[in-house]
Structure formats: structure tokens, C-alpha cells
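>>> Starting from these lines, generate the structure:
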Amino acid sequence: MNQEIAEHKLQFKLQLSATRRGARLARLLATEELRSWGLPFEGPAHVIAELATNAATHGRVPGRDFRLVMASDADTLRIEVTDVRGDRLPVQQAIGLRESGHGLIVVDALADRWGTTRGPFPCKTVWAEFDLPMWGR
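Next up is the predicted model:
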């Protein structure tokens, strides 16, 4: 587990199949958890949908799952999606150049920060953070 996550008070973890159904469940279950925490969920739900879909599409290895972790403290909501394709790092595409890769434009627009962490081998984690004080918390 990432050090940034370990320091947060509220935590939610899911391991799901790397399928479209798994990606959909990640968004639905995470949205309900965010509601129970009393946090705004619309922006984070879109980010979770994009990251989980990417894990199920581009990070998929047959028989291997992806993991979603959310954590929150008074200042930050952190979302992490880990898959087993550390050799495939996400690349944000310019609009119109390709049919895929545009989901990261959504992540970039909604999250305050996002990035990728390699490891442990063969995994990678794509993470996004939302500053909570901006939401009037």
C-alpha cells in the first residue's frame, strides 16, 4: 500500500476483475462509499470510471484483477487504481489524434493532481487527488 494512502483516516479498498463489469462495479461501489463519507462524488466518480476502465482495457492480463483504493483525510481525497501492466504507462492523447486516450483528459480536468507510480513489479498505479477544502469541507 502506498505511503500516501497509509496516512489517510478513511480508507476503502476493492479488488475487482479486469473486465467492463469490474470497472462499472468500481465506480458504483466507490460512489456509495464517498456518499457515506459525506464527500462530493460526481468528479471522483468520473475519474474512477476512467481509471478503472483503463485498468480493465489497457492493464488487463487474463486471470488477474485490478485494485481500487480510496483514502481521505481532512484535506485530500486520493484515488489509486493498480493493474498488472506496469509496462503500459498511460499517455494523455491530444483530442482528435486517436480514438482512445481521451479519458485522461477528463482525469486531468477534474482532479487537482494525477500521476503514475511503477511497482511493485509487474504493477503500476495510476492515482488522482482532489483537494477537499476547495469543496467547502
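>>> from here on, contacts and neighbour counts on C-alpha atoms
Noted.
>>> And for L77, the neighbour number?
The tally of other residues near L77 (other C-alpha atoms under 10 Å) stands at 22.
>>> from the chain's centre, how far out does the one helix or strand A49 maps to sit?
Here A49 sits within helix 42-57, counting by DSSP states H and E. On the basis of C-alpha atoms, centre = their mean, to the nearest Å, helix 42-57 sits 6 Å off its chain's mean C-alpha point.
>>> which parts of it are buried?
44-56 (16 or more other C-alpha atoms under 10 Å).
>>> Just put those residues in a markdown table and tack on distance to I95.
Below are the buried residues of helix 42-57 laid out as a markdown table (distance: C-alpha to C-alpha, whole Å):
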| residue | distance to I95 |
| --- | --- |
| P44 | 22 |
| A45 | 22 |
| H46 | 18 |
| V47 | 18 |
| I48 | 21 |
| A49 | 19 |
| E50 | 16 |
| L51 | 18 |
| A52 | 21 |
| T53 | 19 |
| N54 | 17 |
| A55 | 21 |
| A56 | 22 |
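>>> of these, closest to G86?
If you rank these by distance to G86 using C-alpha to C-alpha, A55 comes first, at 10.7 Å.
>>> Confirm for me that that closest one is in contact with A18.
Yes - between A55 and A18 there is a contact under C-alpha atoms under 8 Å: 6.6 Å.
>>> can you list residues touching both of those two?
Taking C-alpha atoms under 8 Å, 6 or more residues apart in numbering as the contact rule, A55 and A18 both touch F66.
>>> want to put them side by side, so please do this one too:
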Amino acid sequence: MNTEIPTLTAEFEQLISSTRRGARLARLLAQQQLLEWGVPYGCDFADAVVSIVAELAANAVLHGHLPGEDFSVRLALGDVLRIEVSDARGERRPVPQSPAPGAEGGLGLLLVAELAARWGVTERDPGKTVWAELPWPGTP
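Alright, predicted model coming up:
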């Protein structure tokens, strides 16, 4: 069985309500989009993408929410897959930090940093975009 995923150029973007259900929806939409692009469910690449989207969407809801404002998720596919989650709180920039021993939270950005080839934050008006990039598995 050939498991190589063909290289595509495509984009998916969705505006989502800034709620816990919205964060879950972002994860499910990313998973569905990967399937439409030929990425098998449950492979390491799909799991990494879905985990990153889940973490960034949860952060957008928890730390980037402003009343009446939504967040957006964008997947842009070329030689790399770029994941972008944008929210309305530009002054609250994410900073990875080591959690306290025994902490049950605070690991999200460390997970993103571990799974992504690179990640960062860009300003937008209003707010910010937190992005992560992963090499597309179909790229040699």
C-alpha cells in the first residue's frame, strides 16, 4: 500500500464562535479537511495537525476571547501545511513556559513547539494570529 500523500496546493478557512464547542469544532473541521486532502485518519501527521489545532483553538477561546468576537482557523497547504488560529486579543501573546511540577495545564504551547517544525505569532488588526508549520508528508 502506498502511504505517500500527494503534494497539493489548497486552503481551508473558517470563522468559529469563541466557545469551548467552537474549539472542538475547529479540531473536527481540521480532521475532516485532512481527510478531504487525502491524509488518512489516525496517522502521525493527522494526529499532530489535529493536536496543534486543538491547542491553538483552546488558547484562542480561553485567552484570546473578546465578547462578540469569533476566532478563525486557516489551513494553507503547499510544500508545508501552515496552521493559523486568529483571535481578537493582540495584547495577549502566547509564551511557552515550563509548568509547575504536577500541573495539569500549561503544556499546550510546549506541545505545539514539539509537534511543529516551527511556530510563531503575527500581529493582525484586531488581534493576533498564532501559526505553526509542518512539512507536508507528500514532499520529498
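>>> contacting residues around the aligned partner of D112 of structure 1 in structure 2?
Superposed on structure 2 with TM-score structural alignment, D112 of structure 1 falls opposite A117. A117 of structure 2 makes contact with 132-135, according to C-alpha under 8 Å, 6+ apart.
>>> ok, so of those, who is nearest G78 of structure 2?
Nearest member of those to G78 of structure 2, counting by C-alpha to C-alpha, is P135, at 9.1 Å.
>>> can you give me the strands in structure 2?
Remark: strands assigned in structure 2 by DSSP state E are 10-16, 71-77, 80-87, 118-123, 128-135.
>>> Export those strands to a markdown table and append columns for distance to R24 of structure 2.
As requested, these are arranged in a markdown table below (distance: least, C-alpha to C-alpha, whole Å):
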| stretch | distance to R24 of structure 2 |
| --- | --- |
| strand 10-16 | 10 |
| strand 71-77 | 12 |
| strand 80-87 | 13 |
| strand 118-123 | 21 |
| strand 128-135 | 17 |
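>>> Comparing these, which comes out most buried?
Mean neighbour count (mean count of other C-alpha atoms under 10 Å) peaks for strand 80-87 among these, with a mean of 24.
>>> Check which helices and strands that strand is in contact with.
helix 44-63, strand 71-77, strand 128-135 (3 or more C-alpha pairs under 8 Å, 6 or more residues apart in numbering; DSSP states H and E).
>>> which one of those lies closest to Q97 of structure 2?
helix 44-63 (14.1 Å).
>>> Now find how far off-centre the closest one is within its chain.
So, by C-alpha atoms, centre = their mean, the centroid of helix 44-63 of structure 2 is 4 Å from its chain's centroid.
>>> quick check: angle from it to strand 128-135?
Per axes from the mean of the first three to the mean of the last three C-alpha atoms, to 10 degrees, the angle that helix 44-63 of structure 2 makes with strand 128-135 is 170 degrees.
>>> Compute the distance between K124 of structure 1 and E80 of structure 1, please.
Per C-alpha to C-alpha, to the nearest Å, K124 of structure 1 is found 10 Å from E80 of structure 1.
>>> Between these two, which contacts overlap?
Overlap of the contact sets of K124 of structure 1 and E80 (by C-alpha under 8 Å, 6+ apart) is empty.
>>> Next one: the residue positioned nearest the centre of structure 2 from V112 of structure 2, what distance?
Computing the C-alpha centroid of structure 2 and ranking residues by C-alpha atoms, centre = their mean puts V53 first, at 2.8 Å. When distance is defined by C-alpha to C-alpha, V53 of structure 2 is 9 Å away from V112 of structure 2.
>>> go on, R93 of structure 2?
Remark: distance between R93 of structure 2 and V112 of structure 2 (C-alpha to C-alpha) = 15 Å.
>>> In terms of packing, which of these two has more residues around it?
V112 (24 against 17).
>>> quick one: the more buried one and V49 touch, right?
No - with contacts counted by C-alpha under 8 Å, V112 of structure 2 stays clear of V49, the gap being 9.3 Å.
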